[in-house]
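>>> After the sequence you'll find the predicted model.
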Amino acid sequence: MEALTTSSYHYHSINPSNRKLRSKRSPLISVSAVLTREKPAAAPSPRPSKYPTQSAPEKVPAPEKTNDASSRTSAATRPKARPRPTMPPAAPLSLPMAFCNALEGVINTFVDPPALRPSVDPRNVLSDNFAPVDELPPTRCPVIRGSIPPCLVGGTYIRNGPNPQHLPRGPHHLFDGDGMLHSLLFSADGDATLCSRYVQTYRYLTERDAGTAVMPNVFGAFHGIAGMARGAVTAARVLTGQMNPIQGVGLANTSLVFFAGGLYALGESDLPYGVHVDPITGEVSTIGRQDFDGRLMMGMTAHPKKDSVTGETFAFRYGPVPPFLTYFRFDPAGNKLTDVPVFSVQQPSFMHDFAITENYAVFGDIQVVMKPMDMVFGNRAPVGSDQGKVPRLGVLPRYATNESEIRWFDVPGFNMMHSVNAWEEESANGEKYLVLVGPNVLSIEHMLDDLNLVHSNVEMVRINLNTGVVSRKPLSAANLDFPVIHPGYVGRKNRYAYLASMANPMPKVSGVVKLDFSRIDTGNCVVASRDFGPRCYGGEPFFVPNDGSEEEDDGYLVSYVHNEETDESTFVVMDARSPTLEIVAEVLLPDRVPYGFHGLFVSKAELLSQRRFS
């Protein structure tokens, strides 16, 4: 990420009516703010504010074309995006809203520290291709290399990620930002259609209508005394009717899942939001917040697990009040079944992911914990690490009706943010094992503050369910995360996994690697890899199986890739069986697609089976 210096950059705010200035050609443009390069002045310029100031934006010149192989396209080749929709003017601010906005301005100016931490400084967090973009209506895109494999035709790849619609008035973390879905539909004629739309959450609609940010950013805003002050302003907004947290405060910006005919955008601080992709036009629309006939409360993990054999979907929620963990499942028809509260989790932990086997659900109780009192008495964030805590894995029978049979196993130093897969094995002497594979986050204390100091090693953990003995082996020393496998092997023994190769600086993704678990005794299970090239970064890969094939690795890996040199975004299809993960197809996109989180491929049959919800 390019360093920002006070001598060569200024941060300008853009009036909401000038949203057209948020061009894909400027990698440093944010939703309501633009970072522009200026010539050095003869005299020293005043020290810029830690927040954007109101002034006229300057045009950012487009980068020059190069003769590099990564810049193969011309203006004639590039697809043209349709005109952007005109944003309606925001309603005049009410007196209570104007007052609360003024209070937040006081907090930003006088209570926040003079220099924000890099992890919550919007000038850092929203720079380069992390900067947000406008919505894009369905727009045709050409295939510029190879051809789209038949197993993708008629389906759509859709990826979620944060894309704040308003300029942050205070600290802003990478995890904050309204969810935006970037969907690429593959047509029978060989081309594709890109559509980028916000998930229209209650929060998004409330702030869109207000013309300004109203709800606090959970990860960025609550820190020390300033966090307590923002909490008081939030309470005032609730009491004066500016927002109703009962209708949801989540961003739906993390991932997606498709089950029982429903496509959902997920963010673990809220209920799922039903979305719909038109299988003909590619248009993406939000159906609304889903509580499954009143049976789903508060929130749901962004990483539910779908068993392709039984058709069931398994999930959980966690939070800051007891029970800190609640497990549940959906039957094949999509009906939510009974909650299983887990009271043996005695401290609120950051449980982002879990795993299932044919008979168990496996939870990681890691060292990232919620400590609200640290904000009050320690001038720290309410979410942080507890170095004195011993990480552990909880194994709960998959069809449990209560937590009486859960077993906890200490696994010192094992902090799993994402799981690869889990399964069960039985030895020749009849001993039963549970096997879990996942990236272990080292230097977990930096997870929320400085990702450049974080390294994730993929490990295999074996739990002897008879003796309770736990053993671990590394699969690779590389910095890997965002794992995916063949979706048909979830909860069952598999051989291959595909992960994002994390770049420096984090959290950019420089490439993709393939692991072969059968090579575990060598200490390095990497059997294939692809680097996206200089200044080219992608995201989480997703594995799409080849139609009709029974081979686990017979399929394709797909991902969006952005070239920071040319400011072009593409979609790449890689052969998962190739030792170089060869690119067999590439689509040129009409707009920059920002870096994001998790994606999903929805097949033609699934698109045609979508329901509109009740």
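Perfect, I can see it now.

>>> Going by C-alpha atoms from here, please, whenever you check contacts or count neighbours.
Fine.

>>> quick one: buried residues of stretch 401-420?
Under the neighbour-count criterion of 16 or more other C-alpha atoms under 10 Å, stretch 401-420 has 402-403, 406, 408-409, 411, 413-420 buried.

>>> okay, how far is it across it, tip to tip?
26 Å (C-alpha to C-alpha, to the nearest Å).

>>> centre of the chain versus that stretch, how much separation?
23 Å (C-alpha atoms, centre = their mean, to the nearest Å).

>>> rewinding a little: which ones among the buried residues of stretch 401-420 map onto strands?
Per DSSP state E, strands hold the following members of these: Trp408, Phe409.

>>> this is the comparison structure:
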Amino acid sequence: MTETTDAASALFGTGDFFRRGNYAPVADELTEFDLAVEGAIPAEISGWYLRNGPNPREASGHWFTGDGMIHGVRIENGRAGWYRNRWVRTDSFKEKFSLYNADGSRNLRASTANTHIVNHAGKTLALVESSLPYEITNELETVGAYDFGGKLADAMTAHPKICPTTGELHFFGYGNLFEPHVTYHRADANGELTVNRPLQVPALTMMHDFAMTAEHIIFMDLPIVFNLDIAASGTGDMPYRWDDNYGARLGVLRRDKPFGDVVWFEIDPCYVFHVANAHDTDDGKKIVLQAVRYEELWRNNGGFDADGTLWSWTLDFAAGTVSERQLDDRAVEFPRIDDRLAGLAARYAVTPADHSVLRYDLSAGAVEEHLFGDGVPGEAVFVPSNSGPADESNGWYLAYVYDPGRNGSDLVILDAADFAGEPVARIAMPRRVPFGFHGNWIGD
């Protein structure tokens, strides 16, 4: 059974990489039931896999600015019950208006909502870092902008962290042209916003992600800085550029003192889009942080002519120093862990890489690879098993994989206990799923 809704009368020209191949958007919204499966879906997997990404309705100057679209699959009782794709119908999706008002303040409802999707305290939120989150249903229908009962007057990062111990949601907002450029926020396990703490930084930088441990929050103040000339040019390019004079540093805030001092550690200049994880050492004297590091980015334009690789930083409180170490030389992005270990010492981080996904053993330094032949995987999300030991080898990884030969996509399920082995199941998508950003598993 198939249901189609035409939501875009025409697509656009083919000048840029994000309008070609599997970066190209799809033209409409689709619902299809009882998807074909090769192999066997484990019966205990029950929930929704939802993934967000740009799917512009008209020509845009940069991939990051396309309208958000969620691609979702419902899995239960060993079946792939349905596939849906839906644009996130933000206020500015329905009626175009600017992100910034004439006085320089922001219209926080102007949103593409195209970067991530998370579930906390019963709310499923589509995120982009420039705006308020937008609540959606698990059937992918847009409810509307969500501001924590009127308590959030700020943008929300697309990379909030949920503490597996307390259930708290930690996040920040940035983007104010005037100080404070960054504010740290926290909501309790019930979704009540409890902390709004301004953070002092010298300038408006592109602070895409941050890190959390059991005891600390770590902010990344890095040298990609807002450029007013580009913002005013009307080109649609990202209004940020590399700044040799800005420096780079990591700021550490104790979670039990959210309004206390931030301790800053200078690091070598670099940029980080995505953190894999961070944790406190057993003696409480250091923090270890793993992330994908770019030596330099966006010096002359907002393009993607550089590769990121997995690195580790160790912050030593007593010495006031940071040691930095490259873990691998392969180009990777979108690192993920078992989210039950967020802020703790996770063993594995999994990243897409060209035609494979890599699983890094962060304890032993080893790397496993699952090859997809000509297939191109996206971000891989861990789904824990509900039976047996609660460890990182007892569960499955889910990822959309694009097959260029047939110009189609599958949702592939890998057994975490046999990472390099054959997939346990391939769910055939009824349409190509364009490359996107981030997603999450929402279990029943």
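Now that the structure is in, tell me what you want to look at. Quantities reported herein were computed from a predicted structural model and do not represent experimental measurements.

>>> Let me see the TM-score of these two.
Overlay of the two chains. TM-score (TM-score structural alignment, normalised by the length of the second structure): 0.91; 437 aligned residues with a C-alpha RMSD of 2.7 Å.

>>> Report the two members of the buried residues of stretch 401-420 of the first structure separated by the largest distance.
Using C-alpha to C-alpha, these reach their maximum pairwise distance at Asn402 and Gly413, which is 28.5 Å.

>>> got a list of what the closest residue in space to Glu179 of the second structure that isn't next to it in sequence touches?
Nearest in space to Glu179 of the second structure, with sequence neighbours left out and distances taken as C-alpha to C-alpha, 6 or more residues apart in numbering, is Gln200 at 7.9 Å. By C-alpha atoms under 8 Å, 6 or more residues apart in numbering, the contact set of Gln200 of the second structure is Glu179, Pro180, His181, Val182.

>>> Name the member of the residues you listed with the most neighbours.
Ranked by the number of neighbours (other C-alpha atoms under 10 Å), the contacts of Gln200 of the second structure place Val182 first, at 24 neighbours.

>>> what residue of the first structure matches up with it?
Aligned counterpart of Val182 of the second structure in the first structure: Leu325 (TM-score structural alignment).

>>> OK, contacts around its match?
Phe316, Arg317, Tyr318, Gly319, Pro341, Val342, Phe343, Val345.

>>> rewinding a little: show me the contacts of Gln200 of the second structure that map onto strands.
Per DSSP E, strands hold the following members of these: Val182.

>>> Can you lay out the contacts of Gln200 of the second structure as TSV showing distance to Ala319 of the second structure?
Output for these, formatted as TSV (distance: C-alpha to C-alpha, whole Å):
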residue	distance to Ala319 of the second structure
Glu179	31
Pro180	30
His181	29
Val182	27
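
>>> Pick the one among the contacts of Gln200 of the second structure closest to Ile45 of the second structure.
Val182 (38.7 Å).

>>> if I look at the closest one, how far off is Val201 of the second structure?
7 Å.

>>> Ok, Gly303 of the second structure next?
When Gly303 of the second structure is compared with Val201 of the second structure (using C-alpha to C-alpha), they lie 26 Å apart.

>>> Filter the contacts of Leu325 of the first structure by whether they're kept in the second structure.
Retained contacts for the contacts of Leu325 of the first structure in the second structure, judged by both residues aligned by TM-score structural alignment, their matches' C-alpha atoms under 8 Å, are Phe316, Arg317, Tyr318, Gly319, Pro341, Val342, Phe343, Val345.
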